[in-house]
Every structure is written in C-alpha cells, then in structure tokens.
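Asks: quick one, structure for this:
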Amino acid sequence: MNKLFSLIKLQLNAHYGLSYARYAIKNDKKALWKGIGLGLLILLLSFEMLGLYSVMLYMIYKAALSINAPEIILTLAVVPAGLIIMLFGVFYIISTLFLAKDTEFLASLPVKPGSVFLSKFLLVLIGELPFSFALMMPAVIIYGVGLKKGILYYLASILCTALIPLVPLAIAVVLTLLLMNIVAKSKRRDLITIIGGIVLIIAIFIAQNYFASVMPENTSEISMVLFQNSKAVVEFIGRVFPPSVWVTKVLTGTLPEAALNLLYLLLVSAAAFVFVYVLASFIYQKGAIAQLEARKKTGKTRMRYGRSSHVMAIFKNEWRIILRTPVYALNSLTVIIMVPMLMLLPMFGGNLAKEKEIQYFFSLIQGQTSPSHLVLILAGILSLLALMNPAISTTFSREGKNFWILKNIPARPEIQVLGKLLAGYSISFIAMLLAAIICIFAFKLKPVLVIMMIILSSLALIPVSVANIVVDLIRPKLVWSNPQEAIKQNMNSFIGMLLAFLVISVFGVIGYYLMKINLSDYALLGIMALILLVSSIGSVFLLYRVSKNVYQKIEV
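Replies: Coordinates of the predicted model:
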C-alpha cells in the first residue's frame, strides 16, 4: 500500500509540478506572481463561457419551473458531462496510460502492474474533475438558490459531482485496453493506434446518439406521461446516461429516496472501478510495453532530395510530426472528425440532435430567410467549432528540448512562425471545409451560399489561429517528459481556446449589429469580409512583430 501511495504521489508531482510550485512559493516570487496572474487571466476568460452557459441553464430552469419539473436542470448538466468525459476521455487515457514515456520506467519498478495502472487512472480521473465541476456547479447553484436548499444539498452535490467521471472513464478504459492489446499485435502500431482511436471515438458518438434516440412507438402517450410526472421527465432525459438520474434523485428526492440512489451511484461506481482494475491487472502492462517496442526495418532506404520554400518546409515538417506521433494526431485531428459529424446531426437525428443547445443553433440556421444572415450565422458557427484545435496552440511547446534546432536553422523567426501558423490553420480549415460541404445536404443550402460562407470562415480563422500561436510563442512549455504533457497538459491549449472564443464573439457582435442595419445582401457580406480581411492582415503583422521580439529570447 505504501508503494501505491508513493507511486500516486510521484505521478501527481510530475504531472502538476508540485515540487516546483513549492520552490516558487519559497524562493521565486517572480514566478509565483506570474503564475497567480496567469490563473486570474484564465478565470477572467472562463467567466465569459461559464456566464453564457449559466444564462442558458437559468432559462431552462425557468421553463422547467413552469411545468413543475425544475430538477431536470440537474439532469441536463450531468448528461453532457458524462458523455463528453467518455467521448474525449479515450484520447486522454491513450495518452496517459499507453503513450507516456515514463511507462518503461514504471514497468521496471518493484510494483504490481495493477498499481501502475491505478496511479495513472487516478491521474486521469483527477484531470477530469475540473470539467465535471464546471458543468455541474452552475446547475447546482441555480437549483439550490431557486428552491432555497440547505447545506446537505451542497455537500451531496460535491460528492455526486466527484463521482460523475468514474463510470464514463471506466467504460473508456475498457474499450481502450481492448484496442491497445489488439494494436500490440500489429507491426504498424502508431498508425493503428491513430486510426483505432478515431474509429473508437466515432463509434461511441454514434452509439450514444442511436441508443438515446430509441423512442416508444406510442409517442402521444409517453408525451402525456412526461408532462404529468416530473420524475418521468428526469428518467426520460437521463436514459442515455443512467447515473444522471441517480444524481438528480440524490439531490432532489426525499431522504430515503436520496439515500437509495446514492447507494446505487456508489455501488455502480465502485463496481466499475473494481472491474477496470482487475482487467488492467492482467492486460494493461502488455499493451503499454508493446507501444515502446520498435519494429526492425530491413532493406535499403533510398534518399531523395528536393527544393521547397522555408515556409513549406516548416509546414510539411509540422504535419509529419503530428502524423508520426499518436498523441499529437489523436488530440489535433479530432476536430476534423467531430465538426463534420456535428453538422450531420440534422440528417440522422437522434437524441443529440434534440439537445436544446444544438436545437438552438439549428433553429438559427433554418429560421433565416435572408441569405446574407444565413451565411453570417453559419460562418460564425463553423468558425466557433473549428477553433477547438490544440495543434496550433501547442506548436512551439511540442518542440520541447529540440527548440534549439529551430533557433539555429537558416530561416528567419517570422518565416518559421508563418510555416507553423499555416500547418495549424490548415487543420481548422479542413474541418471547416468538410462541415461546409455537409451543410449543402444537411440544410439544403445553395452552393453559392456555401462558397461565401467558406470565404468568411477562412478569413475569421486567421486571427483565431494567430491568437493561439501567439500564446504558445510567448510562453511555450518546452520542459516535458512525454508528448502528452506538451499538448494535453498544456495550459496554452485552454488559454488559446478562450482567446479564440473571445475573438469569434467580437466578430459575432459586429455581425449582429450589421444585420440590424438595412443593407443589401452583397453590401452586408462585403463589409463583413472587409472587416475580417483587415483583422487577418493586422493579426499576421502582429505575429511577425511578436516573433521578431520574442523568438530569440526563448530558452530551452
């Protein structure tokens, strides 16, 4: 047991830099205040997203209160938390459990394979807790304040929120363990890992949507029951993720009902945890060690030489590194898969397509009669979805200790930065382009409208990409022990996403007020395109200036 606790302590210390934090508090006040300032900046930027989310939840709460079912706000918070954790937890688990560079070192320690797995699983679980609390606490506070709940309600909500990630992560771990043990038998492990991880995500997404969309044949009767019984509403909404029903009943039911459902939640969570631990004790180490084995290459390799510009050389090298490193590929290329799939929802329906947030976006699209308004709204939505791209906000961090090579190659800093910008931008552009093409069929749009939408989105993504790359250029994370830390545990990804959301919000406000003016379609789109073009050119010039001033100051 002492070995297990020591291993967990070691993992937490390496992951969160606890030793350095203690050192900074005692000896490096400059680094301490820098960290505090960064934390305050992140909180400030987070308030915008959490504020919009809270307003939306409050509107749902007021509507649910009118039908005497205010508790559904809690269910609606738990369901997306559980599903998103399971969906994107696959990448986190593959990165932490199988592709981390410390796997070989941990395997050599005198500890059981199950203990190594447990320490890494707890690391993933702790990493998902902030996301779980961010989605749950606004709903908990709105419901608690509205119905004047006591201290026991808030204590129970903390316990339930902490348990939410356990079952989704357990399911994701089981699927990942099976996948990685299949991959272990393959000669092209990196390629199979990337393809398998993406296929697994798509399968989970489709399965969730399909099973949640199964409706009774007599829809009129079920609608009447739901309208008359608030508990039936909770169970109907939570059928896609049963723990959401238990959490809701723990927080809203009578004492016996709350105790019973808390018991359900604890037993299922414990059973999922034990099952995963036992399974991993037998097959985890085999799959993890296999990822470190190198395949012997035979035969001669033919060297080829060619000429290309410095920008294109950097661009190609960025793509090459991403595709050759499963951790980078799984985290960076997800946006190319997920954004088009979200735009496909209106064609295939299902429970996800009926979510209030998604329905709100679809109603905005389908309710527009003005072509120019439709183009602006779609361009904004696609740009907003495509900004979830960690490849560009970690482009310098991924260089790690090899950053000195970039400082010594015969290419100016601004040229290198431009090549990296194009590489990250191309990922968002591909995601946006595929989603735009799907819009032709999903919303029956005319091709000319889609072309205008692509032009506006392409321009909007430039300042968004620049905002992301500037963050990583100013404060790159060059010290890391495994590639996962560079992209998954890099605060620059989160900061870049918040800044990108802020940029898109500013463009959205400008577009909203332009739509209020009685302009012709061509004038409206032309003015917006001009604004985006000027913003894009200005942001690129800003990037050039920052790169000249900052690049040589970066130390490895």
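Asks: CA atoms for contacts and neighbours, from now on please.
Replies: Fine.
Asks: look up how far residue 249 lies from the closest residue in space to residue 70 that isn't next to it in sequence.
Replies: Distances taken as CA to CA, 6 or more residues apart in numbering put residue 64 closest to residue 70, at 4.8 Å, once the chain neighbours are dropped. Distance from residue 64 to residue 249, counting by CA to CA, to the nearest Å: 16 Å.
Asks: the two: which has the busier surroundings?
Replies: When neighbours are counted by other CA atoms under 10 Å, residue 249 comes out ahead of the other of residue 64 and residue 249, with 24 against 16.
Asks: quick one, longest helix in this protein?
Replies: helix 29-66 (DSSP state H).
Asks: next, the structure of the following sequence, for comparison with the previous one:
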Amino acid sequence: MRSRFWTLYRTLLNDHYGFSAAKFYYIKKRQRTWEPILIVAGVTPAVVMAVIFIWKMTEQLFMAGLAFGQPHLALLNGALLVALAGLFFGFFSVLSTFYFSTDLPVLVPLPLRSREILGAKFGVVLTGQYAINLFILLPLWLRYGLLAGVGLGYVLSAVVVFFALPLLPLAAASLLAVLLMRVVNVSRHKDKLALVGGLLLLVVMVGFQFWLQNSLGSGDPDLVMEQLLSRADGIIKAAGRIFPPSVWAAQAMAYAHTWRGWLNLAYLAAASALALFVLFLLGERVFLQSVLAGMEGTRGSGRARQVRLDERSRSPLATLASLERKLFVRHPGFALNGLVGYVLVPAMALLPLFGQSMQNNPFELLALDRLPSFVVVGGIALYYMFMTGMSMIPATTFSREGKHLWIIRSLPLSIEEIIAAKVLGAQVVNTIGCLLGVVPIAFIMGWAVWEVVLGSVLGILLATALAGFLVLFDLRKPMLDWVNPIKAVKSNLNALVGMFIGMGLAFGLGALIYANVRSESLWLIPAELLGAALVLGLLVGALIRRWAPRLWTRI
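Replies: The predicted structure follows:
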C-alpha cells in the first residue's frame, strides 16, 4: 500500500507540475528554451525585491519586539503569513485539485482506496505550499537567527515547524472543500453552488480576520497596551489570536533551548497530526462519494420540466461571447481563481461599515475622499485596466479550451471574429466585477456620479484594448495539455506575462497622471487616457489582422 501510494503521489505530482513535459521539451528536444529563460528573467527581480523586503521587515520586527522583551514577534509574523496564505489560497487549490481535475475519471475506476486518492492529491497541494513557504520563511528565519545568535536547537525546531506549520491550515481548507462539495454535488446546480460557496467562504474568512484584528484594539489603547506588556509574551499571544498555532510555532523556535520550546513544538505537531487524522477519517467516508455524485447526473425533483426553444436568431459574436462568459463564470476551477480580486475589493470596503470603524478602512487610510475629481477618474480607469490583467480571463482564453479547442476551430468564423467575441465576453465579466468594487467605494468616499461614469467609460476602453492584446498573446502559444484546471490559469506563463503587462501599462499611465498633478494640468487626464486607449486599440487591431490568421493555422 505504501508503494502504491508513493507511486500515485509521484504520478500526480509529475502530472500537476509537468516535470516530464518540461524535461522533454526543454532538455531532450531543446524546444521553446526561451520560455524558462523568460520566466527566470521576469521572476528574478521580483524574488530579489521580496527577499530584501522580508529581510528588512524581519529586522524591524525583531528590534520593535526587543523593546518589549518579545523579539520573536518576527517569527510570529512569518508563521501567520504562511498559515493564512495556506488557508486562503489553499482552499482554491484543493477545490480544483480534488474535484475539477480531469484525472478523476481515470483514478476512480482503479483499485485505489478513497484515502489513497485523497492523500496523494493532498500531498501534491502540500508540496506546492512547501515551496512557497520556503521562499518566505528561509530569509525570515535566517535573519532572525543571525540577530538572535541562535544555536542548534533553533535549527532543529525550525525543521519540524517548517513541515508541520502548513498542515493545519491546509487540512482545514481541505475539510471545508470536502464538506462543501459533498453538499453542492447533490444538486444539478453544483457548479454554481460551488462558485457561490467558495466566494462566500472567502468573504467569511476575510471578515473573521477583520473581526479578530478589531477586537484586539477595543477600549482604551493605553490600557490595552499596558495589559499586553504586563503579561509574558502578551503581544505575541494577542496577535496570534488570528491563528493560535502560529504562537506555538514562534515560541517553539524562540525557546528552542528550553522545555517551553519543546512543549510548544509538541502542541504544533499534535494539532497538525489531529487535523490530518480528521481529514482522512472524514475523507474516507465523504470524498469518494462527493466525487461520484459530481460525475453522476442528479435525479431532479421528479417533475417534468418544460424546455422552450428560443427561435430568435443571435449574431455569432454575441453567442460566442456569451459562451465565453458562461464557461468561465460557471467553472469553479477558473472562476475561483479569476474572480478573487473582484470579491476582495468590495469586501474590504464594506466590512468596516458593519463594525462602525471607518478609521480602519484601508480606502479611508488612502484619503480617497480628498482626491481631485480628474485624479479619481484616472484612478477608476486604471483600475479597470489593471483588473483585466489580474483576472487572467483574456490571457488564458484559448488555454482554457484545452482539448475542446477543436470545437471553436470547427466553427464557420474567422479568427478575427473569434478574438472579438472572446474580448467581449471577458470584458463583460471584467466590467461587472470592477463595478462591484468601484460602486461601494464611490458611495463610501462620496464620489460624484459623473466621476464614476467617466472613469468607467475610459477604463472600459483601456481594458478592452489590453484584453485584445492578451487574447492575441495567448493565441501565440496556448497551454492546451493541462489536467488540473488551475494549471490553465495560475500555472500558465501567458497569465503571468499578462499580469505584468497590465501592471506595467497601469503604472506607466499612473506616472503620467502623477506628472499632471505635479504640473497642475489635471484637465488633460481624460484626454490622455482616451488617446492612450485609441492608440493601443489601433495597434492591437493591426497586430491581430497581421498575426492572428497565421497563429490560428499553426495550432
């Protein structure tokens, strides 16, 4: 059984991350070698800046905590960061890997037990989480160790904490995913329910963290701080209320040379083991049943349903655009990764209203209610453009078709018409998602209606031009050989490049707006953004007419 599980884990790991395919193309056939070079060249500066930031932040937290006799505040910060990230992003990875990967019809008929499939898939997600945690925790723990002058006990505790820390949040995310899919798979609307349930769970998690942070600061600030300093590790324990095992991890490493450190290490290991036990105990009874329920048709209500055929003719552009929108929104593997930003922005804006603490609203801290009108217009327009790249919808449009790309190829439509339909479908989702974020912020900040309307119009024009370029970029080399739908979105080089392009253009136009502010020529902002949208749109249109037919026939 151990050998069978290990073989299954290695197979799924190889399939999920495409190690064999990368080895075949890049090393054996020496094809597309520019892709890993481009990835390394694009990611390296961001990695270096992130490591420098973590290094300096750790030093600052160490010095700040040292003033209160609690220097391991830096260790707590790192543990909280990776734990909350594991719970937040782990839920979407687990949901996609467990229930929406295309290897399930192959795995279910095999002589494998439910816990073996569940454990192997959990191991694949956990492996990716370890890689992310190593990038965050290694510079943080190294800097703390140099500042504190730690010994061998610190190193040994760090090894145990590294392997145990992500188990608890990822097991909790897996439990939530398993229970959610067991409930929604009994309905014929399981895809919609999975999407709604995932987004609601996201809002609940953000709201819970917001409540914990606000509950810490209630009452007289001086009295609260006096109480925290009067207790041993008071600040550490108070900050760790968001995720108590992070306190165990921090204290296990900080007091590694004493019995207190080993006791906290035992707490963390026991809690992680218990979480895994509950996950596999429940998964043995629920996981396979929910997978089978998702593969089977639902019985319905038993009543005959009348189906009315719509005989009204629709243009191919509108039909294909509607199909693009529906396939993205209704597929939880795609939607839960592409729509997160659209949900977080209004959630962050509206949650403080329920606690009557507007001074903690991040948008209030940015003083968005005191910006000049034309700067507000420019900011809204750039938000539309920025979210087009961040949503990953246009940059993965052909990649998400996967093995079903032949359906689009068989349509009696030109590639220009297909690109136009896909841009239209992507921008319908982007416009609605951006409005969900802009409208509540505009209401809270007291922006004028004309500011929102003008900014939205300019933003739609800029975002549409950018979307056309990103669709063409995905047509150049779509990722069609994916097994897990999350790979077509988050592990797609086209999506990564699309995000960088969107951020680059948004920051470039933002610098132009800043220059207008400095030169007191704010009235030029709408004209400059309109001109940028027209120039970008004409350029993208020319590129599509020149390159798209050739790229389309090459696939």
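Asks: check which helices and strands the helix or strand following the longest helix of structure 1 is in contact with.
Replies: Tracing the chain C-terminally past helix 29-66 of structure 1 and defining elements by DSSP states H and E, one meets helix 72-93 next. Helices and strands touching helix 72-93 of structure 1, by 3 or more CA pairs under 8 Å, 6 or more residues apart in numbering; DSSP states H and E, are helix 29-66, helix 113-146, helix 166-183, helix 189-212, helix 230-237, helix 243-252, helix 326-332.
Asks: quick one, the longest one and helix 230-237 angle?
Replies: Using axes from the mean of the first three to the mean of the last three CA atoms, to 10 degrees, the inter-axis angle of helix 29-66 of structure 1 relative to helix 230-237 is 120 degrees.
Asks: okay, buried residues for helix 29-66 of structure 1 please.
Replies: 32, 42, 45-46, 53-54, 57-58, 60-61, 64 (16 or more other CA atoms under 10 Å).
Asks: for the second one, same thing?
Replies: Burial within helix 113-146 of structure 1, assessed by neighbour count using 16+ other CA under 10 Å, is assigned to 113-121, 123-125, 127-129, 132-144.
Asks: redo the buried residues of helix 29-66 of structure 1 as CSV? Include distance to residue 329 of structure 1.
Replies: Below are the buried residues of helix 29-66 of structure 1 laid out as CSV (distance: CA to CA, whole Å):
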residue, distance to residue 329 of structure 1
32, 33
42, 26
45, 27
46, 27
53, 30
54, 33
57, 34
58, 38
60, 37
61, 40
64, 42
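Asks: now flag whichever of those residues is closest to residue 288 of structure 1.
Replies: Distances from residue 288 of structure 1 to the buried residues of helix 29-66 of structure 1, taken as CA to CA, are shortest for residue 42 (34.4 Å).
Asks: is the closest one in contact with residue 495, as I believe?
Replies: Yes - with contact taken as CA atoms under 8 Å, residue 42 of structure 1 and residue 495 are classed as touching, separated by 6.5 Å.
Asks: now do the contacts for residue 486 of structure 2.
Replies: Counting by CA atoms under 8 Å, 6 or more residues apart in numbering, residue 486 of structure 2 touches 93, 96-97, 333-334, 337.
Asks: looking at those, which is nearest residue 365 of structure 2?
Replies: Residue 365 of structure 2 has its nearest neighbour among the contacts of residue 486 of structure 2 in residue 337, at 27.7 Å by CA to CA.
Asks: how about residue 517 of structure 2, what's its partner in structure 1?
Replies: In structure 1, the residue matched to residue 517 of structure 2 (TM-score structural alignment) is residue 515.
Asks: please name the nearest non-neighbouring residue to its match.
Replies: Looking at residue 515 of structure 1 with CA to CA, 6+ apart, the closest residue is residue 373, at 6.8 Å.
Asks: helix or strand for the one you found, which one?
Replies: Residue 373 of structure 1 belongs to helix 371-386, assigned by DSSP H and E.
Asks: ok, then the element right after that helix?
Replies: Later in the chain than helix 371-386 of structure 1, the nearest helix or strand by DSSP H and E is helix 390-393.
Asks: which bit of structure 2 covers that next one?
Replies: When structure 2 is aligned by TM-score structural alignment, the counterpart of helix 390-393 of structure 1 is residues 392-395.
Asks: which of the contacts of residue 486 of structure 2 ranks first by neighbour count?
Replies: Sorting these by how many neighbours each has (other CA under 10 Å) puts residue 93 first, at 30 neighbours.
Asks: who touches it in this structure?
Replies: Residues counted as contacts of residue 93 of structure 2 (CA under 8 Å, 6+ apart) are 125, 486.
Asks: how are the helices of the stretch 301-450 of structure 1 distributed by residue range?
Replies: Counting by DSSP state H, counting those that start in this stretch, residue ranges of the helices within the stretch 301-450 of structure 1 are 310-324, 326-332, 334-348, 356-366, 371-386, 390-393, 403-408, 413-442, 447-474.
Asks: and among the ones you listed, the most buried is which?
Replies: Mean neighbour count (mean count of other CA atoms under 10 Å) peaks for helix 390-393 among these, with a mean of 30.
Asks: neighbours of the spatially closest residue to residue 461 of structure 2 that is not a sequence neighbour, just the number please.
Replies: If you skip the residues right next to it in sequence, residue 461 of structure 2 has residue 533 as its closest partner in space, 5.8 Å away by CA to CA, 6+ apart. For residue 533 of structure 2, the number of neighbouring residues by other CA under 10 Å comes to 21.
Asks: so which helix or strand takes in residue 533 of structure 2?
Replies: With elements delineated by DSSP H and E, residue 533 of structure 2 resides in helix 524-554, which encompasses its position.
Asks: what's the mean deviation for that helix versus structure 1?
Replies: Averaged over the aligned pairs, helix 524-554 of structure 2 sits 3.5 Å from structure 1 after superposition, using mean CA distance after the TM-score superposition for structure 1.
Asks: rewinding a little: hey, what's the angle from the helix holding residue 373 of structure 1 to helix 356-366? Just curious.
Replies: Helix 371-386 of structure 1 and helix 356-366 are oriented at 150 degrees to each other (the same axes, to 10 degrees).
Asks: helix 371-386 of structure 1 vs structure 2, average offset?
Replies: Taken over the aligned residues, the distance from helix 371-386 of structure 1 to structure 2 averages 4.7 Å (mean CA distance after the TM-score superposition for structure 1).
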